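Asker: Dropping a prediction and its sequence here:
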Amino acid sequence: MIPSLATRGKLVLTTAALMIIVGAFRGAPPLVGMGGGVLVALLAAYLAFFPTAVLLRRKKIELSWWVPPGDQPGGALAPERPFQLHIAYRNHGSRTLRVLSTKVLTGRGLDVSPCVPATVGAGRQVEHTTDVRPAVAGYQVLHGAVLVLGDLLNLFEVHAYFPNPIAVKVFPRPRPAVAPALKLAAGVNSEHVGQHQVRRRGL
């Protein structure tokens, strides 16, 4: 769990390197100094964000989730009917954490909507909900989640995997009730059922 450069951080690093290279070739010390200053600021931002990785190693960050009963009879879950997944982030550390994204790892039978970013203060808990759409019936498993934590300037990020499997059972859709067909009396031919004209011969 070592912090790495985010997209913005890579752009800043590339810009600083170009400033130093161009300044060195053209003999422009101010440009080289500006590039060096950007690198120093980037290094300072890295050192300020590094304790977040330490919190992850010390397991100061927790993730839990649960699925409430569905809207079907008995609280059952049905295919193609989205249900809510409640996600809770707990921060037991002394620093504010910024959760940039949460990727829920599931099988092919579940389609999870993107989770919104969250800011979790020191010693706080933040809860969010996201929609999950089951595609087929059967047992489906939410294996875990990958959290991406970032700094305030979005220069660095660290990825953390939280294994937290939870199984949900998706029931097939109930079929519409069909009225049972009338059964004919045993031993009676269908041709003899109903009204018939009877002729009687007189004496």
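Answerer: Arrived safely, thanks for sending. Numbering: from 1, shown residues only.

Asker: Please make it C-alpha for all contacts and neighbour counts, starting now.
Answerer: Noted.

Asker: residues in contact with Phe162?
Answerer: Residues near Phe162 by C-alpha atoms under 8 Å, 6 or more residues apart in numbering: Leu63, Gly144, Ala145, Val146, Leu147.

Asker: Make CSV from these and add neighbour count to it.
Answerer: CSV is the format used below for the contacts of Phe162 (neighbours: other C-alpha atoms under 10 Å):
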residue, neighbour count
Leu63, 19
Gly144, 19
Ala145, 19
Val146, 15
Leu147, 19
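
Asker: in what helix or strand does Arg8 lie?
Answerer: Using DSSP states H and E, Arg8 maps to helix 7-26.

Asker: in that helix, what counts as buried?
Answerer: Gly9, Val12, Leu13, Ala16, Ala17, Met19, Ile20, Ile21, Gly23 (16 or more other C-alpha atoms under 10 Å).

Asker: for comparison:
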Amino acid sequence: MSVPTSLKVALPTVAVPSAAGASYLVFFKEGEVKDSLKTLVTKEGKRVLLDVSNDNHDNIWSEIAKEYKSNNSITAKGISKEAADKEQVKNYCRTTASLTDVNLLNTYRDLCSRSTLRDQVNLDLKSKNKSWFTSTNTSDWQSLKDAYGSGDGESLLIPKEGQASATVTKTDITPELLMKWCSSISSNLYLNLEDQNYKIASFNCTK
């Protein structure tokens, strides 16, 4: 279907390696008031905007700064390519959030928002035809329960509720426990491939 000439079209693509493969369409009618970058990302509904007013997401800001330094395909005003840190990234996001220049949308999205753990796992395992398992029927979790603590997942055990330093053993795991943990962590923000929750979820929460 052709796009009317009265519309301006931008086709931004995500530049952060962890979100590769995502693409977006942004349409504007001539003369209309454009949404801010922050509003556009919110309307897309694909990623979560990070908090710039406190330290709630500082571990993720630091990870984004590391990704920025190693990713030659993205540059941003005010962020050093050699010495980027979380404060530089947060300040960039704070000062650009209200801008309406769609040419900055890729960069703003990459640096100022993050995928949920579930969405990132789905993206990373798409090539293996696996995705986050969301069934609320406990019997559907039996095969994941049976695989728990075995093979490559021998050390990928979920934490006991309220005891972050203790894990649920293979003999103690139940479909209910597995389903509950996977559901509870699905909306957490993705940190990186080495994050223990990412590894545990990729093995135990997907089919």
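Answerer: Received it, and whenever you're ready, just let me know what you need. Worth saying up front: this structure is predicted, and the values here are computed from it rather than measured.

Asker: Please state their TM-score.
Answerer: The TM-score (TM-score structural alignment, normalised by the length of structure 1) is 0.25; 105 aligned residues with a C-alpha RMSD of 6.6 Å.

Asker: Turn the buried residues of helix 7-26 of structure 1 into a markdown table, columns for distance to Asn91 of structure 1.
Answerer: Converted to a markdown table, these look like this (distance: C-alpha to C-alpha, whole Å):
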| residue | distance to Asn91 of structure 1 |
| --- | --- |
| Gly9 | 25 |
| Val12 | 30 |
| Leu13 | 31 |
| Ala16 | 35 |
| Ala17 | 36 |
| Met19 | 40 |
| Ile20 | 40 |
| Ile21 | 43 |
| Gly23 | 45 |
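
Asker: Let me see the residues that make contact with the helix holding Arg8 of structure 1.
Answerer: Residues outside helix 7-26 of structure 1 that contact it (C-alpha under 8 Å, 6+ apart): 29-36, 38-39, 42, 154-156.

Asker: Ser64 of structure 1 against Pro163, yeah?
Answerer: No. Ser64 of structure 1 lies out of contact with Pro163 (C-alpha atoms under 8 Å); the separation is 9.9 Å.

Asker: which residues do those two both contact?
Answerer: Listed as contacting both Ser64 of structure 1 and Pro163 by C-alpha under 8 Å, 6+ apart is no residue at all.

Asker: Could you tell me which strand of structure 1 is the longest one?
Answerer: Longest strand in structure 1, counting residues (DSSP state E): strand 156-170.

Asker: What residues of it count as buried?
Answerer: Along strand 156-170 of structure 1, these residues count as buried under the neighbour rule (16+ other C-alpha under 10 Å): Phe156, Glu157, Val158, His159, Ala160, Tyr161, Phe162, Val170.

Asker: Which single one of those is nearest to Leu100 of structure 1?
Answerer: Ranked by distance to Leu100 of structure 1 (C-alpha to C-alpha), the buried residues of strand 156-170 of structure 1 are led by Glu157 at 8.6 Å.

Asker: so where do the strands sit in structure 1?
Answerer: 4-5, 61-66, 83-91, 97-106, 110-112, 118-120, 125-134, 138-150, 156-170.

Asker: Other residues contacting the fifth one?
Answerer: Meaning strand 110-112 of structure 1. Residues outside strand 110-112 of structure 1 that contact it (C-alpha under 8 Å, 6+ apart): Val104, Thr130, Asp131, Val132, Arg133, Pro134, Ala135, Gln140.

Asker: from the buried residues of helix 7-26 of structure 1, which is closest to Ala48 of structure 1?
Answerer: Once C-alpha to C-alpha is applied, the member of those that ends up nearest Ala48 of structure 1 is Gly9, at 14.0 Å.

Asker: any idea how far that closest one is from Ala45 of structure 1?
Answerer: To Ala45 of structure 1, Gly9 of structure 1 is 10 Å away according to C-alpha to C-alpha, to the nearest Å.

Asker: Over to Pro29 of structure 1?
Answerer: Here Pro29 of structure 1 is placed at a distance of 24 Å from Ala45 of structure 1 (C-alpha to C-alpha).

Asker: Equivalent analysis for Tyr139 of structure 1, please.
Answerer: Distance from Tyr139 of structure 1 to Ala45 of structure 1, by C-alpha to C-alpha: 45 Å.
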